[in-house]
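[1] The following block contains a protein sequence and its predicted model.
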Amino acid sequence: MAASDTTAEEGPMATATATEPVVFEEHGEITVLKLNRPERLNAFTGDMADSIGRFAQSLNEGDYDTKCVIVTGEGRAFSAGADVREGLARRIPGNETEKAPWRPSHPERYAIRSIRDCDIPFISAINGHCVGMGWGLALGTDLRIAADNAQFQVSQLKRGIMADFGLGHLLTQQAGHQAALDLMLTGRMIDAQRAYEIGLLLKVVPLDDLMDTAFELAEEIIAGPSLSIAASKRVVYMNDNDDLQRVTDYTGLALGHLMQSEDFREGVNSFLEKRPAQYRGR
C-alpha cells in the first residue's frame, strides 16, 4: 500500500476520486489518509483496518517521504463505525461466512499499534459522526482536531458487544475512568464541545476550517527535527503499549463470547430492522 496510490489534486482540500475504501493523497511531506466509503458513512471493514496498519508500518520502513499523516473521512462523516450489514451481521451464529467468532481477528491490535509505533505523527481531522471503530481510530492517532459538527459515541454497546478497536482502553486513558464508563455503559452520543472538555480533542473549529487547520498543524510539526519528533512520540507511549496489547488481547476474547449471545443477535437485528432493541442478558 503506497502513499502514492492516489495522486492528490492541487491544494489541501483535494477530493478523493479513487474507489478504494482507504486512499492516500500526497501533499509534499504530508499524506492525507482518507476513509473513502462515503455512501456508507465510511463504515469500517477488516480490510480497511489492515490497510491502515500496513501503511503505518511501512512508514517506519522508510518507504515514503511522508513526515506527517492527516486522517479524515470523505463526505459527511469521519466514520460510522463497523459496517453492521457487511461485517457484524455475518458474525451472528448461523450466518458466519468468516472464521468462527470465538477466534476473531484483531485488526485493532495491528492498526492502532502500528500507528502508535510509527515514528511519523498522525493527526485526525474529524468531520461529522465519529463512532465505534471510527472513534477508536481517531483516539489512536496522536493529535485530534474536530469540526464543530462532530459527534462521538461508543456505538458497539448498542449492538450487544463492547468497545473494540482500542476504544475502551484509549477512552479510559485519555478521559479518565468516570467519563469513559459513562460513555461505555450508556452509549450516549456527545458533541465536539463535550469531547474537548473531557480532554479528547486538541481543538474544535468550524467545519469549513477543519482541513486548513489540520494542515497548519502538520506544517508546524514537519518544520521540526524529525528524529527528535520520533523520539518524543516514542517516550509518550513507552509505558502504554504493553497495556494496549493486553487490552486488545482481552477484547478479542470477550468479543468472541459476546458474539455468541442472544443480545448480540438482537443488537444487530434491531439495527438492521430499525427498531428498539430488547435485550435479555443472555
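    Everything's here; your move. Because the structure is predicted, anything quoted here is derived from the model rather than measured.
[2] all contacts plus neighbour counts: C-alpha atoms, from now on.
    Noted.
[3] now do the same end-to-end measure for stretch 229-243.
    With C-alpha to C-alpha, to the nearest Å as the measure, stretch 229-243 spans 23 Å from end to end.
[4] for comparison:
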Amino acid sequence: MTAFLNYEQQGHVVTLTMCQPERRNPLTGNTAVAEILAACEKIAADSSVRAVILTGEGPAFSSGGDIKTMQQQSFGDVDGMRIRDDYRSGIQRLPLALFNLEVPTIAAINGAAVGAGLDLACMCDLRVASDKAKFAESFVKMGIIPGDGGAWLLPRVIGMARAAELSLTGRMIDAATALQWGLVSQVVPPEELLNAANALASEIAANPPQVTRMTKRLMREGMHQSLASLLELSAAYQALAHQTADHREAVSAFLEKRTPEFKG
C-alpha cells in the first residue's frame, strides 16, 4: 500500500499532504490514521517546527471514511463491539492527537471536505480554502453518525445552529458559504491556496514559538474549562513566558525600535 502522507519542512513550517488522490484521500481503509499520528508525534518533539499546514493532493481535501470499508463493517460478519473498538483505536485518535498538538495547524482545503474530511479540517486551528472547495457533514446521508468527534468539533467552529443544519441535513455547502459561516477564514483561487496558507503559517512562525505553543494550549483548554480554572493555568503559563529569552528579546526590540529575532 502506498504512503498516505507526505511530510515536508521548509524553515519553521511543516506541510503535510494527503497523497491518495485517486481515492480522494480517505481516512479509513488505509494507513492515514497511523501516518498522521506519527507526524503529530514528530512535530511535537521538534522545537524547530512553529506551524503546520495540512492539505490534500488532487480534487479532494478528504472524502472521509472509505465506503468499501464501511460496507465490509455493515454487511460482513462484524460484531458491533468490534466496530466500537475499531473507532476508539483508529480514527478517534486523530482529534485527540491534533487537539493536543501545541504547534498551530492550518487546513489548506483544496477540494471537497466531506464527512470525516470536514471534521479533520475542524480539528485544525485555522482553515483556508480554495474557491473550488465544498463541505458536507454527510454522515446522516450514509445512515451513520459523526463517529470521529464531529458533533463536538463542528459546533465549536460554526455554532450550534449552523452545525445542526449541516449535520441533520447532510447538505453540501460551497466555499463562499463556508466563509460567510466562519468555517474558513479565507477563500482564494486554487493556484493561490498554498501561498495563502504559507503566508499565514509564516506570520505565526515569526512569533516566539514557546509562547505560541502555550497560547494554543490555553485556547484549547478554554474550550472545556471554567474561567477560574483557565485563569489559574494562564497564571502558570505567564510565569513561564516571562522567564523566556524570547520575552526579553521582544521587550528589548520594542524599546530599541527594531525587528525581534526569536529563537525559542
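    That came through, no problem. From a predicted model like this one, the values you see are computed outputs, not experimental measurements.
[5] May I have the TM-score of the superposed chains?
    TM-score for the superposed pair, counting by TM-score structural alignment, normalised by the length of the second structure: 0.78. Supporting figures: 223 aligned residues with a C-alpha RMSD of 2.1 Å.
[6] whereabouts in the first structure does stretch 237-246 of the second structure align?
    Stretch 237-246 of the second structure corresponds to no residue of the first structure when matched by TM-score structural alignment.
[7] what does stretch 4-15 of the second structure give?
    Following TM-score structural alignment, the partner segment of stretch 4-15 of the second structure in the first structure covers residues 21-32.
[8] With stretch 109-118 of the second structure instead?
    Residues 126-135 of the first structure are where stretch 109-118 of the second structure lands, counting by TM-score structural alignment.
[9] in the first structure, which residue is closest to the centre?
    When C-alpha atoms, centre = their mean is applied to the first structure, the residue found nearest the centroid is residue 137 (1.7 Å).
[10] tell me the contacts of that one?
    Taking C-alpha atoms under 8 Å, 6 or more residues apart in numbering, we find residue 137 of the first structure in contact with 112, 165-167.
[11] Please tell me how far it sits from residue 271 of the first structure.
    From residue 137 of the first structure over to residue 271 of the first structure the distance is 22 Å, taken as C-alpha to C-alpha.
[12] likewise residue 173 of the first structure?
    Relative to residue 271 of the first structure, residue 173 of the first structure is positioned 29 Å away (criterion: C-alpha to C-alpha).
[13] returning to what we had before: how far is the match of stretch 109-118 of the second structure from where the chain is centred?
    Here stretch 126-135 of the first structure shows a centroid-to-chain-centroid distance of 7 Å under the convention C-alpha atoms, centre = their mean, to the nearest Å.
[14] Please apply the same query to stretch 237-251 of the first structure.
    Between the mean C-alpha position of stretch 237-251 of the first structure and that of its chain there is a distance of 16 Å (C-alpha atoms, centre = their mean).
[15] Which positions within it qualify as buried?
    Of the residues in stretch 237-251 of the first structure, those scored as buried under the neighbour-count criterion (16 or more other C-alpha atoms under 10 Å) are 244-245, 247-248, 251.
[16] What lies in contact with that stretch?
    Contacts to stretch 237-251 of the first structure, defined as C-alpha under 8 Å, 6+ apart, come from residues 106, 108-109, 113, 116, 164-166, 169.
[17] re the thing from before, now the residue nearest to the centre of the first structure: which helix or strand?
    For residue 137 of the first structure, the enclosing helix or strand under DSSP states H and E is helix 133-140.
[18] mean deviation of that helix from the second structure?
    In the superposition with the second structure, the aligned residues lie an average of 0.6 Å away from helix 133-140 of the first structure, counting by mean C-alpha distance after the TM-score superposition for the first structure.
[19] which residues in the stretch 1-150 of the second structure form strands?
    In the stretch 1-150 of the second structure, strands defined by DSSP state E, counting those that start in this stretch lie at 5-10, 13-18, 51-56, 60-62, 105-109, 112-114, 126-130, 134-136, listed in chain order.
[20] Return the most buried member of those.
    Between the strands of the stretch 1-150 of the second structure, the one whose residues have the most neighbours on average, counting mean count of other C-alpha atoms under 10 Å, is strand 60-62 (a mean of 30).
[21] Would you mind pulling up the elements that that strand packs against?
    Applying 3 or more C-alpha pairs under 8 Å, 6 or more residues apart in numbering; DSSP states H and E, one finds that strand 60-62 of the second structure makes contact with strand 112-114, helix 116-123.
[22] how about the ones you listed, which one is nearest residue 40 of the second structure?
    Each of those was checked against residue 40 of the second structure via C-alpha to C-alpha, and the shortest separation belongs to helix 116-123, namely 12.5 Å.
[23] Mark which of the buried residues of stretch 237-251 of the first structure are part of helices, please.
    244-245, 247-248, 251 (DSSP state H).
[24] Could you tell me how many residues sit around residue 64 of the second structure?
    Taking other C-alpha atoms under 10 Å as the criterion, the count of residues near residue 64 of the second structure is 23.
[25] what separates the counterpart of residue 67 of the second structure in the first structure from residue 64 of the first structure, distance-wise?
    Taking TM-score structural alignment, residue 67 of the second structure has residue 84 as its aligned residue in the first structure. Using C-alpha to C-alpha, we find residue 84 of the first structure at a distance of 34 Å from residue 64 of the first structure.
[26] More neighbours: the two, which one.
    residue 84 (19 against 15).
[27] list the contacts for the residue nearest to that one when sequence neighbours are not counted?
    On the basis of C-alpha to C-alpha, 6 or more residues apart in numbering, the spatially nearest residue to residue 84 of the first structure that is not a chain neighbour turns out to be residue 268, at 6.9 Å. Residues in contact with residue 268 of the first structure, defined by C-alpha under 8 Å, 6+ apart, are 84, 88-89, 159-160.
[28] mind redoing it with 7 Å?
    Taking C-alpha atoms under 7 Å, 6 or more residues apart in numbering as the definition of contact, the neighbours of residue 268 of the first structure are 84, 89, 159.
[29] which residues in the stretch 151-264 of the second structure form strands?
    Counting by DSSP E, counting those that start in this stretch, residue ranges of the strands within the stretch 151-264 of the second structure are 172-174, 186-188.
[30] With respect to burial, which of the ones you listed scores highest?
    By mean neighbour count, with neighbours taken as mean count of other C-alpha under 10 Å, strand 186-188 ranks first of those at a mean of 20.
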